[in-house]
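**Student:** Dropping a prediction and its sequence here:
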Amino acid sequence: MPEGHTLHRIAGELQDAYAGRSPSVTSPQGRFADGAALLDGREVERGAAWGKLLFLHFAGERTLYVHLGLIGTFVLSRVTGEADPPVVGQVRLRLLDGDTLADLRGPMACEVLTPPEVEALVARQGPDPLRPESDPDRAWASIHAARRTIGELLMDQTVLAGVGNIYRCEVLFRHRVNPAFPGSRIKRATWQAMWEDLVHLMPWGVRTGRIITLDEVLDDVVAAVDGGQEARGLDVPREFAVYQRTGEPCLRCGARIRTKVVAGRNLFWCGNCQRRS
């Protein structure tokens, strides 16, 4: 499932492509025909995301809400010379304006909402490290009161919005936190450090389109951007400290990386390094 940085990136792309314009909105597949009719020809105001929820706000207080789920994709592309480009696959929603095309396939949710409905949906989410107005104390209150493990809590979008399995595994490793500790045993200072780390790392995921959790990789990316290269075009290696490294040596201590299904996903950690509560 795409993590929060992907939804923020798509929101920015949709805003750049359509804000101030009135694209045609259709449902080639037919399953979103009624919703598309409500949005067709309306001016796009802005794109936004909260955690794994994607929003495209239209004039007239209508908002397109999308949750990609496990298999959904929202792909923007340029088209030339064709007034109505051919449809490939099961396209739930299509936005088309001039030479800019956006096709949505396989989402878990695709709906038209009113402002109160958007507010109610967002209110059920935890704070999002990519939203500057988010309050980490809200997440801390949920974590500190919970009997569930920190490995479970970090995947609960009502506790912390936007963090998925990769960021979960990697941030726990970066701060030496045992994923099996109950949330109530996590120290306040440890949580604050984890939050600040996510606030630092996740924007680079938005900018590059890749999850970056190794400091040496991030240092190279920062140096390249400072040198004038575009972040989105960088060839960022897909390398992690623990994620999908079962049985391999820990980069910090050499112990073997372990794995266990937690909250429906394979969690990876170092049993030697990650003893901290």
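**Tutor:** Nice, I can see it. Residues are numbered from 1 along each chain as shown.
**Student:** drop to CA atoms for contacts and neighbour counts, all remaining ones
**Tutor:** OK.
**Student:** wait, isn't Cys253 in contact with Cys273?
**Tutor:** Yes - taking CA atoms under 8 Å as the definition, Cys253 is a contact partner of Cys273 at 7.0 Å.
**Student:** These two: which is more packed in?
**Tutor:** For the pair Cys253 and Cys273, the greater number of neighbours falls to Cys273 (19 against 10), based on other CA atoms under 10 Å.
**Student:** Quick check: closest non-adjacent residue to that one.
**Tutor:** Nearest in space to Cys273, with sequence neighbours left out and distances taken as CA to CA, 6 or more residues apart in numbering, is Arg176 at 5.8 Å.
**Student:** In addition, the following structure is provided for comparison:
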Amino acid sequence: MPEGHSVHRIARQFARNFVGKRIGVSSPQGRFVDGAAMLDGHTMTDARTVGKQMFLEFDNGLWLRVHLGLYGAWDFAGDIRVDATVASANGRMGQTGMRGTGDAVLDSAGENSLRSIGAPRLTRLRMAENEKISVEPDGFPPDPIGQVRVRLLGTDVVADLRGPTACEVLDPLQVQAAMDRLGPDPMLDDSPAAEDRFVEVVRKKPTPIGRLLMDQSVVSGIGNVYRAELLFRAGLNPYAPGKSLSDEQARALWRDWAYLLKIGVATGQMMTMDGLSDAAHRRAMKRRADRHWVYKREGLPCRVCGTHITLEEMAARKLYWCPKCQA
């Protein structure tokens, strides 16, 4: 599932390439025909993200809310402007992200650490979880491929959405209600008030901190990778009740999340290791295995104490942690 940094980067992609343009909205799959008709032909006026949810506003006052979930992703094609440049780019964003056709720097998993937005793959299209196809479209716009729930088409850019957990049209009051249900997102609000909100909720809950960090009503954007890495960096046992954390520990968690999230948005990668030499940093940018303290390192020695990293299950998600450093 895309974590907060990816969705923020996808929203920036829409802001650069779609906001201010009249957009044709359709549902090639046929499952979103009524919603598409409400937005078709209107100008996109805003693109926002709160945690893992994205909200696209149109000039008729309606919004498209999208939650990619486990399998959702956006495919982009056309004259996609990435960062400060304009290039012909065809790529995928969401579960796996975007791959441009320019002089990208890719890691061994196909992740573009410099110019990508999202968490990229080498393939442009994923028809199913176990079926990956690379396609270069012939002409513009390319034909929809697979089960495209929503197509957003401008004069020179197109975005296809497939497999989202949520996709709906909302009015402004409904958008505000949806946002109000979400916890604070430090990319939107890194103020003392946002920090206080997080700390207050965490410190009154008997729920394990490992579950609270994944609760989007407590804090927005944290997924399995960031959860494991934040807790290791803080030296916190994932099973410790939230209310057992000191004020200082809770505030440090929030500030570290703000810090790591900004790195993720800037680079497109979940880089969670600090203090690396130049050579080690280059290795980490090329290989995910060198990028994290505990995530997906079950059975391997802890990078700090040598104890084998443990893999367990918490709330139906994989939990990676060091029983000694996080005791």
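**Tutor:** Thanks, I have the structure now. As the structure is a prediction and not an experimental result, all values here were calculated from the model.
**Student:** Any idea what the TM-score is?
**Tutor:** Here the TM-score for the pair of chains, by TM-score structural alignment, normalised by the length of structure 1, is 0.90; 264 aligned residues with a CA RMSD of 2.0 Å.
**Student:** Tell me which residue of structure 2 matches up with the residue nearest to Cys273 of structure 1.
**Tutor:** With TM-score structural alignment as the criterion, the equivalent of Arg176 of structure 1 in structure 2 is Gly235.
**Student:** And for Glu119 of structure 1?
**Tutor:** Per TM-score structural alignment, Glu119 of structure 1 is aligned with Gln176.
**Student:** Return the set of buried residues in the helix or strand harbouring its match.
**Tutor:** If you go by DSSP states H and E, Gln176 of structure 2 is part of helix 172-180. Within helix 172-180 of structure 2, the residues that qualify as buried by neighbour count (16 or more other CA atoms under 10 Å) are 175, 179.
**Student:** who touches it?
**Tutor:** For helix 172-180 of structure 2, contacts defined as CA atoms under 8 Å, 6 or more residues apart in numbering pick out 50, 55, 61-63, 65.
**Student:** Quick one: average offset of it versus structure 1, please.
**Tutor:** By mean CA distance after the TM-score superposition for structure 1, the fitted helix 172-180 of structure 2 averages 0.5 Å away from its aligned residues in structure 1.
**Student:** Assumed Gly24 of structure 2 was part of a helix.
**Tutor:** No - going by DSSP: H, G, I helix; E, B strand; the rest coil, the assignment for Gly24 of structure 2 is strand, not a helix.
**Student:** corresponding residue for it in structure 1?
**Tutor:** Residue pairing (TM-score structural alignment): Gly24 of structure 2 is matched to Ser24 of structure 1.
**Student:** which ones are touching its match?
**Tutor:** Ser24 of structure 1 touches 40-41, 94-97, counting by CA under 8 Å, 6+ apart.
**Student:** what two of those are the furthest from one another?
**Tutor:** Greatest spacing in these, by CA to CA: Gly41 and Arg94 (12.5 Å).
**Student:** Quickly list what's touching both of these two.
**Tutor:** With CA under 8 Å, 6+ apart as the test, Gly41 of structure 1 and Arg94 both reach 24-25.
**Student:** out of those two, which sits in the more crowded spot?
**Tutor:** More neighbours surround Arg94 than the other of Gly41 of structure 1 and Arg94, with 23 against 16 (other CA under 10 Å).
**Student:** Spatially nearest residue to that one (excluding sequence neighbours)?
**Tutor:** Nearest non-adjacent residue to Arg94 of structure 1 (CA to CA, 6+ apart): Asp103, at 4.7 Å.
**Student:** what does Ala327 of structure 2 give?
**Tutor:** Residue nearest to Ala327 of structure 2 in three dimensions, not counting chain neighbours: Asn237, with 5.6 Å by CA to CA, 6+ apart.
**Student:** Surely the one you found and Leu231 touch.
**Tutor:** Yes - the criterion here is CA under 8 Å, and Asn237 of structure 2 meets it with Leu231 at 7.1 Å.
**Student:** shared neighbours of those two, anything?
**Tutor:** By CA under 8 Å, 6+ apart, the residues touching both Asn237 of structure 2 and Leu231 are 210, 326.
**Student:** Between the two, which is the more surrounded one?
**Tutor:** Each of Asn237 of structure 2 and Leu231 has its neighbours counted (other CA under 10 Å); Leu231 has more, 22 against 19.
**Student:** The more buried one: helix or strand, and which one exactly?
**Tutor:** Leu231 of structure 2 is part of helix 224-234, with elements assigned from DSSP H and E.
**Student:** ok, now Ala252 of structure 2?
**Tutor:** helix 247-267.
**Student:** Can you give me the buried ones in that helix?
**Tutor:** 249-254, 256-258, 260-267.
**Student:** Could you do stretch 69-89 of structure 2 as well?
**Tutor:** 69, 71-82, 89.
**Student:** Farthest-apart pair in these, please.
**Tutor:** Pairwise distances across the buried residues of stretch 69-89 of structure 2 (CA to CA) peak at 27.1 Å, for the pair Gly69 and Asp79.
**Student:** Superpose on structure 1 and give me the mean offset of the top strand by length along structure 2.
**Tutor:** Ranked by residue count, the top strand of structure 2 under DSSP state E comes out as strand 42-50. Strand 42-50 of structure 2: mean distance to aligned residues in structure 1 after superposition is 0.7 Å, counting by mean CA distance after the TM-score superposition for structure 1.
**Student:** immediately after that strand, which helix or strand?
**Tutor:** Of the helices and strands lying after strand 42-50 of structure 2 in sequence (DSSP H and E), the nearest is strand 53-58.
**Student:** What is the longest strand of structure 2 packed up against?
**Tutor:** Packing contacts for strand 42-50 of structure 2, counted by 3 or more CA pairs under 8 Å, 6 or more residues apart in numbering; DSSP states H and E, involve helix 4-17, strand 22-26, strand 53-58.
**Student:** Nearest to Asp143 of structure 2, out of those?
**Tutor:** Smallest distance to Asp143 of structure 2 across those (CA to CA): 12.6 Å, for strand 22-26.
**Student:** how far out from the middle of the chain is the helix or strand just after that closest one?
**Tutor:** Where DSSP H and E defines the elements, the next helix or strand beyond strand 22-26 of structure 2 is helix 33-39. In terms of CA atoms, centre = their mean, to the nearest Å, the centre of helix 33-39 of structure 2 is found 26 Å from the chain centre.
**Student:** swap in stretch 158-168 of structure 2?
**Tutor:** On CA atoms, centre = their mean, the centre of stretch 158-168 of structure 2 falls 14 Å from the chain's centre.
**Student:** Please tell me how far the match of Gly24 of structure 2 sits from Gln15 of structure 1.
**Tutor:** Going from Ser24 of structure 1 to Gln15 of structure 1 by CA to CA, to the nearest Å gives 15 Å.
**Student:** One more: Ile150 of structure 1?
**Tutor:** Using CA to CA, Ile150 of structure 1 is found at 35 Å from Gln15 of structure 1.
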